[in-house]
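**Q** generate coordinates for the sequence data below:
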Amino acid sequence: MSNNTDEKKKSFFSKNKGILLTILIFAVLVFYPLPYYITSPGDAMVLDPIIKVEGGDKDKGEFMLLTVAVGKANIPQYIWAKFSDYKEVIPANQIRSDEETDEEYNQRQLQMMEDSQHAATVVAYQSAGKKVDIKYHGVYVTGIMEGMPAEGKLKVADKIVAVDHNPVMTTKELLDVLGPKKAGDKVDLTVLRGEKKMNVNLDVKQFPKKYIQNEGPKAGLGITSPVTDVSIATDPSIKINTSQIGGPSAGLMFTLEIMDQLLDKDMTHGKKIAGTGTMDLEKNVGPIGGIQQKVVAANDAGAEIFFAPVAGNNYKDALKAQKDIGSKMKIVPVKTLDDALNYLNKL
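**A** Take a look at the predicted model:
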């Protein structure tokens, strides 16, 4: 009985050798991971359904945020991207560090999106002459360096509220306190992990050369991209629902949409307006990644106007993409929120 079974197995594999080999090759091509990410044009999302200001004004036109699709590369995708104008191959270490987990990366992206919303809300309400109060509650840990003191002691989403028993409520305060520390110094952090309050004692350590490159000797705890926990009280109230969209690049468009709902006038003048760029509390519009892919997404969505940051060559790259795809969209350079507002006022 056993001999018959073995003979049948040999016969099956002999007859189906080609099919099995094809399946094996296909599996390797599809599932073998490469140390690259592929980015491509994402979506153009109308902001009216995403941002809701209580009693907000409705207009005929639209403000839109833009996304870039990002995914890990396999072999077929890598080859396809190399022959595609608006798919970009990016080394994995430019998207996230070798030590950063999927959880840490996603947490960092969502935290940057939340920060972007806060900055946009503050700037929009202040610019519209409306009431906004800001409160700071501590500093979130969004990443931890391998081999540094924070590893194994702190976790992503821990919130630091004090250093050496002195309250620390913002990222700037945390950096100001830790900046002068030298290797060998001891630091006592007061940390909130969920509802639990705890003290974490760490020794300051020299950063490995791979982290500081040509900056010279530096020491620290190994906390990367710390983010301030902020709560904002506004009048009228506001709700922003971006689901799982991450990153800070929608700051400018958030600001414009919030102002549009706060003010009685139609800032869009009935037009479809897309754009991108970070927003800080001084109303500066910062550069972003994937600008050419966002131009493609905006054009596909029928946008008539596209706001592009001047910083980081974003504006020049946007013009290049516009010309390349033959778009009639107006590309408008912006350094600050006022640049965008002045352009809209002249429509």
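**Q** please count neighbours and contacts with C-alpha atoms only from this point.
**A** Will do.
**Q** burial of the closest residue to Ala219 other than its chain neighbours, as a residue count?
**A** Nearest non-adjacent residue to Ala219, counting by C-alpha to C-alpha, 6 or more residues apart in numbering: Gln206, 4.1 Å away. Using other C-alpha atoms under 10 Å, Gln206 has 18 other residues around it.
**Q** list the contacts of Gln206.
**A** By C-alpha atoms under 8 Å, 6 or more residues apart in numbering, the residues touching Gln206 are 182-183, 217-220.
**Q** for ChimeraX, what selects the buried ones among those?
**A** Restricted to buried positions by 16 or more other C-alpha atoms under 10 Å, the ChimeraX selection for those reads:
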select :182,218,219,220
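**Q** let's see this one next, to set against the first:
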Amino acid sequence: MKSLKIGFGLLVAVLIFLFVPLPYYITYPGEATTIEEFMTVEGGDKEPGELKMVTISQRRATPLWLVGSWFTPFTEASPASRYLYDGESEADYERRQELLMSSSQQAAIQYAYELADADVTVTFDGMYVSAPITGSLAANVLKPGDIITALDGQSFASRLDFIERVASFEAGDEVSVTLERDGREREVDTLIQPIDRSGDRVGLGIYEPLPVQDVRTDPDVSFELTNVGGPSAGLMFTLEIFDQLTPGDLTGGAVIAGTGTVDELGNVGPIGGAWQKIVAADEAGASVFFVPAGSNYDEAMESLDRLESDIEVVPVKTVEEAIDYLESMN
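**A** Next up, the predicted model:
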């Protein structure tokens, strides 16, 4: 009987070690994927060169994975709170990542078509509330999934217009928010709040408001990408769309990888995990790795020293800087 109890205890311990989730996520280099494999501009030119997006793989930690991360190069264990907002479930987090990916694709389409002088029309419907900040006044009246359509009765025409409208208020101002929730319109009142210690920057008290809009183009562009979330492929989406819309091969036949968010004005923004994504780019044989200028570039260069690779790391602030670099290569 004693040996049976010991054996059962060992079995339980093994199962816990293998399968019990911990409040941590493990991240490690993912894959570099050629964008033209899942994105097509109708009638667009597909050339020999490749533009690749790079990803980070992520999974919930178990004791086994947590211990393994301590000994695996370019692997990191981080508290779940680094990724999940207060009160946000894993399902809500996945939904937010899907929305960020969709928003990234829309911004890439909009800017690439404008840059290539192709037809694009954007119908703006409002701003999606990813989540109200826990403890903020907005948390009392706003919910994840709300779509804000007006402030003090005034609608806005774009994401930038919304940001400017919010910035026009001062901390403590009362504002009436018109929103759609579960298919019904309603109005709620809240106060504008400071979002930094100086009080100079103000907001509604919500995380990552995302534009809800319909982007129509001529020629059509389509994405068939699944199981990938987040906004960090925006730069590479934009380059691929522009390349298919315009004559010639932007890559000059080379394999080009990169990462970075993009907005509707072509600005490239910071992302997470540049130090891991460069590993995926190098393993895919890329000769160039575009990365947002600043801290992302610094961390990518630190990884480059460890990789002992000859991949060229190129910091960029705008889509045009990336295009200029590629054209100079050719």
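**Q** give me the range in structure 2 that stretch 231-243 of structure 1 lines up against.
**A** Aligning stretch 231-243 of structure 1 against structure 2 (TM-score structural alignment) gives residues 214-226.
**Q** check the mean deviation of the helix or strand where Val314 of structure 2 lies from structure 1.
**A** Under the criterion of DSSP states H and E, Val314 of structure 2 resides in strand 312-316. Here the mean offset of strand 312-316 of structure 2 against structure 1 after fitting is 2.4 Å, by mean C-alpha distance after the TM-score superposition for structure 1.
**Q** one step back: pull up the distance across the match of stretch 231-243 of structure 1, start to finish.
**A** Across its full length, stretch 214-226 of structure 2 reaches 20 Å between end residues, using C-alpha to C-alpha, to the nearest Å.
**Q** and the contacts of that stretch?
**A** In contact with stretch 214-226 of structure 2 (C-alpha under 8 Å, 6+ apart) are residues 38-43, 106, 109-110, 113, 118-125.
**Q** format the contacts of Gln206 of structure 1 as a markdown table; extra columns: distance to Gly275 of structure 1.
**A** Shown next, in a markdown table, are the contacts of Gln206 of structure 1 (distance: C-alpha to C-alpha, whole Å):
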| residue | distance to Gly275 of structure 1 |
| --- | --- |
| Lys182 | 43 |
| Ala183 | 44 |
| Pro217 | 40 |
| Lys218 | 38 |
| Ala219 | 39 |
| Gly220 | 38 |
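**Q** element containing the nearest residue to Val70 of structure 1 once chain neighbours are set aside?
**A** Excluding its sequence neighbours, the residue lying closest to Val70 of structure 1 (C-alpha to C-alpha, 6+ apart) is Thr39, at 4.6 Å. Element membership for Thr39 of structure 1, per DSSP H and E: strand 36-46.
**Q** now that strand: buried residues?
**A** Buried residues in strand 36-46 of structure 1 (16+ other C-alpha under 10 Å): 36-46.
**Q** same thing with stretch 226-242 of structure 2?
**A** Of the residues in stretch 226-242 of structure 2, 229-242 count as buried by neighbour count, 16+ other C-alpha under 10 Å.
**Q** so which of those belong to helices?
**A** Mapping the buried residues of stretch 226-242 of structure 2 onto helices (DSSP state H) picks out 234-242.
**Q** name the nearest of those residues relative to Gly258 of structure 2.
**A** Met236 (6.2 Å; C-alpha to C-alpha).
**Q** these two touch, right, Val123 of structure 1 and Phe254?
**A** No: at 10.0 Å, Val123 of structure 1 does not count as touching Phe254 under the criterion of C-alpha atoms under 8 Å.
**Q** that older thread, hmm, which two among the buried residues of strand 36-46 of structure 1 are most spread apart?
**A** Pairwise over those, using C-alpha to C-alpha, the maximum falls at Tyr36 and Val46, 30.5 Å.
**Q** look up how far Val188 of structure 2 lies from the residue lying closest to Ala254 of structure 2 once chain neighbours are set aside.
**A** The shortest distance from Ala254 of structure 2 to any residue other than its chain neighbours is 4.8 Å, reached at Gly49 (C-alpha to C-alpha, 6+ apart). Distance from Gly49 of structure 2 to Val188 of structure 2, counting by C-alpha to C-alpha: 52 Å.
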